[in-house]
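Peer 1: sharing a model that was predicted from the sequence below.
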Amino acid sequence: MSPLDLDGLAPDTEVLVAPVHLAGPGPREAVFGVLDSASGWTKTVAFGTDTYYTSPCQRVRIANPVESHYGGWTITYAEDPLGVPDWIATFDRETPHEIVTAFTETLVHGLPHHFRDYLSGGERYTGLGPEDVLRKGNWRTVHGSRPYWTVSPDKHAALRTRSGWLDEYTELQTPEKSMWRLSGGVDPVHVPSWRAFFSGSTPQHLRAAAASALASPDAVPRFVGDIPDRHRALANVRLAEPAATVPRAQAARARRPYAAHTPAPGPEAAVPSASLAAHGRSRRQR
């Protein structure tokens, strides 16, 4: 439980929140920063709010349609750029951006080499799946459950692994029926605050990257007003260190529209700073 009186703090007060699955989504700029800095990717903004990216090889398409049912991020991969996607990952609008960023950054980094660095024999290969990553963080498997659940130590985040066979096209059309689901909230199993879905063919190393971000014990930066009300009594919150605050002029530049980001050379460009002031304030409505 937070030792701070959050109700007594201004909504734009910068704080550090742990665990990440209770911190709220936070600003989207970190994800945009990864994609805007990726060499050769094409960006399209439609209707003034919806943003779409296409990889140089045309195999990956990423959408952030603000007004859609999910309103978060949908990522698809198709070996045949003109064919049906081989896999799909969907992050709803409430998914913490650290999880989306970890998945997206790993995808962008590995795509030019067709992920071979992350496959057996590659320099980044670990052999760990998301279940392995979570168990290393002391998550526990719920025995005898169908579907199978792996739950965080505080019981406010969970990984669901679906059992049984399901036609791959059903997964593509209905994310809720995907093989894997990450979720968090007061009751992450039955009434989650946020959900991320991964179809059966989603590469293991990408799912593991998302799981690593979810299992990280590090506190993440947020504004007080961005922490969901129902999570405030459960999360650990402390004031951000003054040194983490960037100059006001830099924060103002960061609030420019996403299209104003200047691409950096190469797909391995650094992700922008995690400081909230550098990302700009979240405008999510409550």
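Peer 2: Looks like it came in fine.
Peer 1: switch to C-alpha atoms for all contacts and neighbour counts from now on
Peer 2: Fine.
Peer 1: all helices for the chain, in order.
Peer 2: With DSSP state H, the ranges of helices along the chain come out as 29-36, 97-110, 130-136, 168-173, 204-215, 248-254, 276-279.
Peer 1: so which of those helices comes closest to Arg181?
Peer 2: Nearest to Arg181 among those is helix 204-215 (10.1 Å), distances taken as C-alpha to C-alpha.
Peer 1: pretty sure Pro81 is touching Ser55, no?
Peer 2: No - between Pro81 and Ser55 there is no contact under C-alpha atoms under 8 Å: 10.2 Å.
Peer 1: how close does the closest residue to Pro25 other than its chain neighbours sit to Glu105?
Peer 2: Distances taken as C-alpha to C-alpha, 6 or more residues apart in numbering place Pro96 nearest to Pro25, at 3.8 Å, with adjacent residues excluded. Look at Pro96 and Glu105: by C-alpha to C-alpha, to the nearest Å, they are 15 Å apart.
Peer 1: one more: Asp86?
Peer 2: Using C-alpha to C-alpha, Asp86 is found at 19 Å from Glu105.
Peer 1: which of the two has more neighbours?
Peer 2: Glu105 (23 against 18; other C-alpha atoms under 10 Å).
Peer 1: can you tell me which residues contact the more buried one?
Peer 2: 34-35 (C-alpha atoms under 8 Å, 6 or more residues apart in numbering).
Peer 1: let's see it at 7 Å
Peer 2: Val34 (C-alpha atoms under 7 Å, 6 or more residues apart in numbering).
Peer 1: what does His190 give?
Peer 2: Going by C-alpha under 7 Å, 6+ apart, the list of residues near His190 is empty.
Peer 1: now with 10 Å, please.
Peer 2: Residues in contact with His190 (C-alpha atoms under 10 Å, 6 or more residues apart in numbering) are Ser183.
Peer 1: ok, now how distant is it from Arg207?
Peer 2: 22 Å.
Peer 1: same thing with Thr90?
Peer 2: 12 Å.
Peer 1: ditto for Val142
Peer 2: Distance from Val142 to Arg207, by C-alpha to C-alpha: 20 Å.
Peer 1: also this one, for the comparison:
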Amino acid sequence: MPTPDDTHLYEDVLVSPMYLAGSNGTGTAGFAPVAHWPHHYLDEGPCQLVVTSPDQRIRIGWFGDDYELWKITAATDAVATPRWTATFNHVTPAEIVAGLTTALAHDYAQADAYNGQGRFLANPSYRWTDYVRPLTDAGWTRDSGAERGTVEIVAPDGQAGILIDSRPSGWDDETTTLWAGPPGWGTRAEAVFTERTPSHLIAATAAVMANSAPVIRERHQINQRMAHLVTLTPLTPASKTSETLGSRAPTPLDVRRTAVTQAVHRAARAPRTAADLRVMAAQSRTTGAVHNRPSTFAPAASAPPSSASAPRRSR
């Protein structure tokens, strides 16, 4: 039977800023914009699920036990070498991944209006300002201490940013990194994009980070080392809100707060789709199998990555 402390740990809370909320352990939010695309469940190998566009030019891979949890690519045809790649690590909130998958779903739906190829294959802008406009519009500022040949835009709280390496590089080099949180395996979220990633897709991902709206997590999902950097607001049921108000009549502000709380709670507890349930089932099966693997293949969620998969940068 759960103790009072256990119940407290599993309490739903609103977490802000969102970019420090970490992962909730599922990819539901990231896959939601492409829920109507074909799903391919893999029983072998580190990749557990691949969601593809109907023509398979866009691929969204979920690696449930790896440090790099998401790998997203786009190519000119189903068997071509990816034109660009985006990876998101295990700390990155799936809501940030949804910024990219939402833009991809829109681009794919509008492909016929963009020379039949799709804007998701467009050449990136040569102006780095196009990558970061959602952030600068939200008050993020340039860090004057960035290395020569790089540009870094940092959030007002100093706990998130985007680093653009403008030095000469190959087409497949990783040149843009969105980051959030202090350096460390369990605290630093990273989204990394290769050279030819279209600028508007990076900007769409950055726009989610710039959004001030909180996200829902259970208390135990917040890394202890992040607790002092985030604001946690309990999601209070309407009945408890009424008790708090006591006998006085609710003010218009009370009414608005209650309505927002109820709406957010409903969204978080909405019934999952069959695809979501299959993702969770695949995670469960893989997690069970992982316990029988050699220690060198332990899931990223329970052990630091090897040097080959360590975080790329720290500030």
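Peer 2: That came in fine, so what should we check first? From a predicted model like this one, the values you see are computed outputs, not experimental measurements.
Peer 1: one step back: CSV for the helices of the first structure, including distance to Asn236 of the first structure?
Peer 2: Listed next are the helices of the first structure as CSV, based on distance: least, C-alpha to C-alpha, whole Å:
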stretch, distance to Asn236 of the first structure
helix 29-36, 22
helix 97-110, 17
helix 130-136, 20
helix 168-173, 36
helix 204-215, 15
helix 248-254, 26
helix 276-279, 18
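Peer 1: what about those, which gets the closest to Asp12 of the first structure?
Peer 2: Closest among the helices of the first structure, once you apply C-alpha to C-alpha, is helix 276-279, at 10.0 Å.
Peer 1: identify the residues contacting the closest one?
Peer 2: Counting by C-alpha under 10 Å, 6+ apart, 14-15, 26-30, 33, 220-223, 240, 244-256, 272-273, 282 sit against helix 276-279 of the first structure.
Peer 1: go on, stretch 232-245 of the second structure?
Peer 2: 11-17, 21, 214-219, 222, 246, 248-251, 254-255, 257-262, 264-265.
Peer 1: just the ones of those residues in strands?
Peer 2: Here DSSP state E is the test, and these give 12-16, 215-218 as lying in strands.
Peer 1: quick check: the gap between the equivalent of Leu111 of the first structure over in the second structure and Ser199 of the second structure.
Peer 2: Under the alignment (TM-score structural alignment), Leu111 of the first structure pairs with Tyr108 in the second structure. From Tyr108 of the second structure across to Ser199 of the second structure, the span is 16 Å (C-alpha to C-alpha).
Peer 1: now check the first structure for the residue matching Ala75 of the second structure.
Peer 2: So, by TM-score structural alignment, Ala75 of the second structure is matched to Ala78.
Peer 1: grab the nearest non-local neighbour of its match.
Peer 2: Pro85 (4.1 Å).
Peer 1: for Ala204 of the second structure, same thing?
Peer 2: Gly99 is the one closest to Ala204 of the second structure (C-alpha to C-alpha, 6+ apart), at 5.6 Å.
Peer 1: residues in contact with the one you found?
Peer 2: Contacts for Gly99 of the second structure were tallied using C-alpha under 10 Å, 6+ apart; they are 29-30, 33, 201-209.
Peer 1: all the strands of the first structure, residue numbers only.
Peer 2: 14-18, 42-46, 50-54, 60-64, 73-77, 87-91, 140-142, 148-151, 157-161, 180-184, 194-198, 220-223, 236-239.
Peer 1: now those in JSON lines, with mean neighbour count and distance to Tyr118 of the first structure?
Peer 2: Output for the strands of the first structure, formatted as JSON lines (neighbours: other C-alpha atoms under 10 Å; distance: least, C-alpha to C-alpha, whole Å):
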{"stretch": "strand 14-18", "mean neighbour count": "22", "distance to Tyr118 of the first structure": "29"}
{"stretch": "strand 42-46", "mean neighbour count": "13", "distance to Tyr118 of the first structure": "24"}
{"stretch": "strand 50-54", "mean neighbour count": "18", "distance to Tyr118 of the first structure": "22"}
{"stretch": "strand 60-64", "mean neighbour count": "21", "distance to Tyr118 of the first structure": "17"}
{"stretch": "strand 73-77", "mean neighbour count": "21", "distance to Tyr118 of the first structure": "16"}
{"stretch": "strand 87-91", "mean neighbour count": "25", "distance to Tyr118 of the first structure": "17"}
{"stretch": "strand 140-142", "mean neighbour count": "16", "distance to Tyr118 of the first structure": "26"}
{"stretch": "strand 148-151", "mean neighbour count": "21", "distance to Tyr118 of the first structure": "24"}
{"stretch": "strand 157-161", "mean neighbour count": "25", "distance to Tyr118 of the first structure": "22"}
{"stretch": "strand 180-184", "mean neighbour count": "26", "distance to Tyr118 of the first structure": "20"}
{"stretch": "strand 194-198", "mean neighbour count": "25", "distance to Tyr118 of the first structure": "18"}
{"stretch": "strand 220-223", "mean neighbour count": "25", "distance to Tyr118 of the first structure": "27"}
{"stretch": "strand 236-239", "mean neighbour count": "19", "distance to Tyr118 of the first structure": "34"}
